[in-house]
Structures are given as C-alpha cells and as structure tokens.
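Visitor: Predicted structure and sequence below. I'll ask about it afterward.
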Amino acid sequence: MLTIKQVAERTGLTPYTLRYYEKIGVLKMQQRKDSGARVYTESDVKLIQCLCGLKKLGMSLEEITEFFRDGCVLEKIEQGEDISKLTPSLKRRTDILTKHLQELEKKREELDNIIFLTKEKLVMYDELSQNKQSFATRARIV
C-alpha cells in the first residue's frame, strides 16, 4: 500500500490534485487507514498514470471521468471477467477516444499550417536580410 505522497511522487500530480480528482469523481474514493489517511495500490497508480496520459493529450476531466467510470478494463480482464460484460464500457471508451483522435488530428492540421507559414516567414526574412546586406555592401563600394 502506498501513501498519497508516494503516489504523487510517482505520478507527478500533487496530493491536492489527487484529492481533488477523488472529490469530483475522476478517481474512485480511496481506501483509508484507521487514521483516515488514503492508501493506494499499484493498480491505482497505473490508473492514475493512464489518467495523466489522457490529460496530457488534452482530454477534459469530464471525458476522463466517463472513460474510467467502470474502472480499469484490462485489470478486469486479467481477473477473469467475461469480456461480453465489458462491451458497453469498451464501446464508450472507443467512442471517447475516436472523438478525441478527430480533435487531435484537426489540431495537428492547424499546427501544420502554422508551421508552414512560420517557415515561409523565416525564408522571406532571411532573403530580406541577405538583400539588405548585399545592398549595404554595394553602397560602400560606390
């Protein structure tokens, strides 16, 4: 069992963020020691790391909450749960990821356009800069 501080160190989240995610339902309520301190399992850490990955991809907390509503599907499969029982969850996750992938591809297209325009500007400024230097050189000769 891990403490909230240990989980924070391993996931890069702060203890405050972990408590907040639990409060709003992104994470399930954690087990507690008799003292009231939260305790986490390795499975919890894997789930939180996956959550962090989805967050870095730009997925909203609402989408992440929906994505993890049924817990860790892979863990359930490893525990022998019938895959047919997981079909609705898999469908929902597929829909969420498909929608998010479309949004990422749109953002990539926008970034590609910005990169292209930036490169064009750099070429133009470089040409202007070289022309200015050659103009200044010719002016000194005359």
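Guide: Now that the structure is in, tell me what you want to look at.
Visitor: contacts and neighbour counts: CA atoms only from here.
Guide: Will do.
Visitor: mind checking how far the spatially most central residue of the chain is from Gly12?
Guide: In the chain, the C-alpha closest to the average C-alpha coordinate belongs to Lys56, at a distance of 1.9 Å (C-alpha atoms, centre = their mean). As judged by C-alpha to C-alpha, to the nearest Å, Lys56 and Gly12 stand 12 Å apart.
Visitor: Ok, Gly58 next?
Guide: For Gly58, the distance to Gly12 (C-alpha to C-alpha) stands at 16 Å.
Visitor: Likewise for Asp44?
Guide: Computed with C-alpha to C-alpha, the distance linking Asp44 and Gly12 is 14 Å.
Visitor: next one: Lys99
Guide: Separation of Lys99 from Gly12 (C-alpha to C-alpha) stands at 27 Å.
Visitor: Please apply the same query to Glu62.
Guide: Taken as C-alpha to C-alpha, the spacing of Glu62 relative to Gly12 amounts to 20 Å.
Visitor: adding another structure so you can compare the two:
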Amino acid sequence: MFLYSISKAAAMSGISPYTLRYYEKIGLLPPPKRQNGGRRFYTETDIQFLTFLKSLKETGMSLEDVNEFVKDGCILEKINSGVKPSQLNPSINKRIEILTKHLEKMEIKKKELEKVMSAAKEKLEYYDSILKEEVENK
C-alpha cells in the first residue's frame, strides 16, 4: 500500500492541505494514518474519497450535508466486505434524500445560470451588431 504526504494528497485531490486539516478537525475526514513524528499520510482510497468530497463541494453542497452524506462511511466498501444491502437501507435512504434535495437546488441554480447566460449572449450579439454597423458605414 502506497502512502502519500499531505502535500501530495492535496495536489492529487485538489483540496489544499489547510482544508484537509480543517475537514479532519470538524470530523468530515477520519484521522489519517501518521508516520515519522506524526506526519499525516493518505492512502489511494483516501485520495478517492477526498476527490469525491471535492466533487460534492464543487456542486455547492453544504459541509453539513456532505458530512451527513458521508458519516456512515463508504456503502460500496461495506457491501464488498459482506454487509447485506438491506442492513444499509437507512443510510442509503438518507443519502437519497440528501442527493434529491441537492439536485433540486442545482436545477434551480441551473435555470438561474441559463438566464444569465442568455442575457450575456444577447449583449454579445448587440455589441457585435454595433461593430458590424460601424464597419458597414465606413
């Protein structure tokens, strides 16, 4: 098993070392493995989890919802270790609820963004028409 330093984990996941320490402090991340005088080290699985956390944050999910989403650990890991999916129903249902609400929020933001983009495109067309008109009048 290969271990990565906090700076390498940060570079690989796109999450700064400061944020990694903060996530650890608030309990979003489990304490990482430590070696050589307490230095943090991360596994490949940790990096995958960090990348997943970053993707949730990039979509605008709150830290509270991210924390709620991940607090029961990795469902796939549990299933692969022999836990019956039916035993995970409460956790799965909670994640479905969180993701459904989050998707609804993202749909609203998407519509707002589409309006802004449309207005920007109209402005560009208007400015282009002004420039074309100026060239034609020369």
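Guide: Received it, and whenever you're ready, just let me know what you need. Here the structure is a predicted model, which is why all the values come from computation and not from measurement.
Visitor: where does the TM-score land?
Guide: Here the superposed chains carry a TM-score of 0.85, computed using TM-score structural alignment, normalised by the length of the second structure; 136 aligned residues with a C-alpha RMSD of 1.9 Å.
Visitor: which of Asp44 and Gly12 of the first structure has more neighbours?
Guide: More neighbours sit around Asp44 than around the other of Asp44 of the first structure and Gly12, counting by other C-alpha atoms under 10 Å; the figures are 19 against 13.
Visitor: where does the corresponding residue of the second structure for the more buried one land in three-state SS?
Guide: Asp44 of the first structure is assigned Asp46 in the second structure as its aligned equivalent, the criterion being TM-score structural alignment. Per DSSP: H, G, I helix; E, B strand; the rest coil, the secondary structure class of Asp46 of the second structure is helix.
Visitor: what's near enough to touch Asp46 of the second structure?
Guide: Contact partners of Asp46 of the second structure, counting by C-alpha atoms under 8 Å, 6 or more residues apart in numbering, are absent.
Visitor: go on, the one 5 residues further on?
Guide: Residues in contact with Thr51 of the second structure, defined by C-alpha under 8 Å, 6+ apart, are Ser13, Gly14.
Visitor: mind checking which helix or strand it is in?
Guide: Assigned by DSSP states H and E, Thr51 of the second structure belongs to helix 44-58.
Visitor: So which elements touch the helix or strand following that helix?
Guide: On the C-terminal side of helix 44-58 of the second structure, the closest following helix or strand by DSSP H and E is helix 63-70. Using 3 or more C-alpha pairs under 8 Å, 6 or more residues apart in numbering; DSSP states H and E as the contact test, the elements touching helix 63-70 of the second structure are helix 44-58, helix 89-136.
Visitor: and of these, who's closest to Tyr4 of the second structure?
Guide: With C-alpha to C-alpha, the closest approach to Tyr4 of the second structure among these belongs to helix 44-58: 7.9 Å.
Visitor: What is the mean deviation of the closest one from its aligned residues in the first structure?
Guide: Helix 44-58 of the second structure: mean distance to aligned residues in the first structure after superposition is 1.2 Å, counting by mean C-alpha distance after the TM-score superposition for the first structure.
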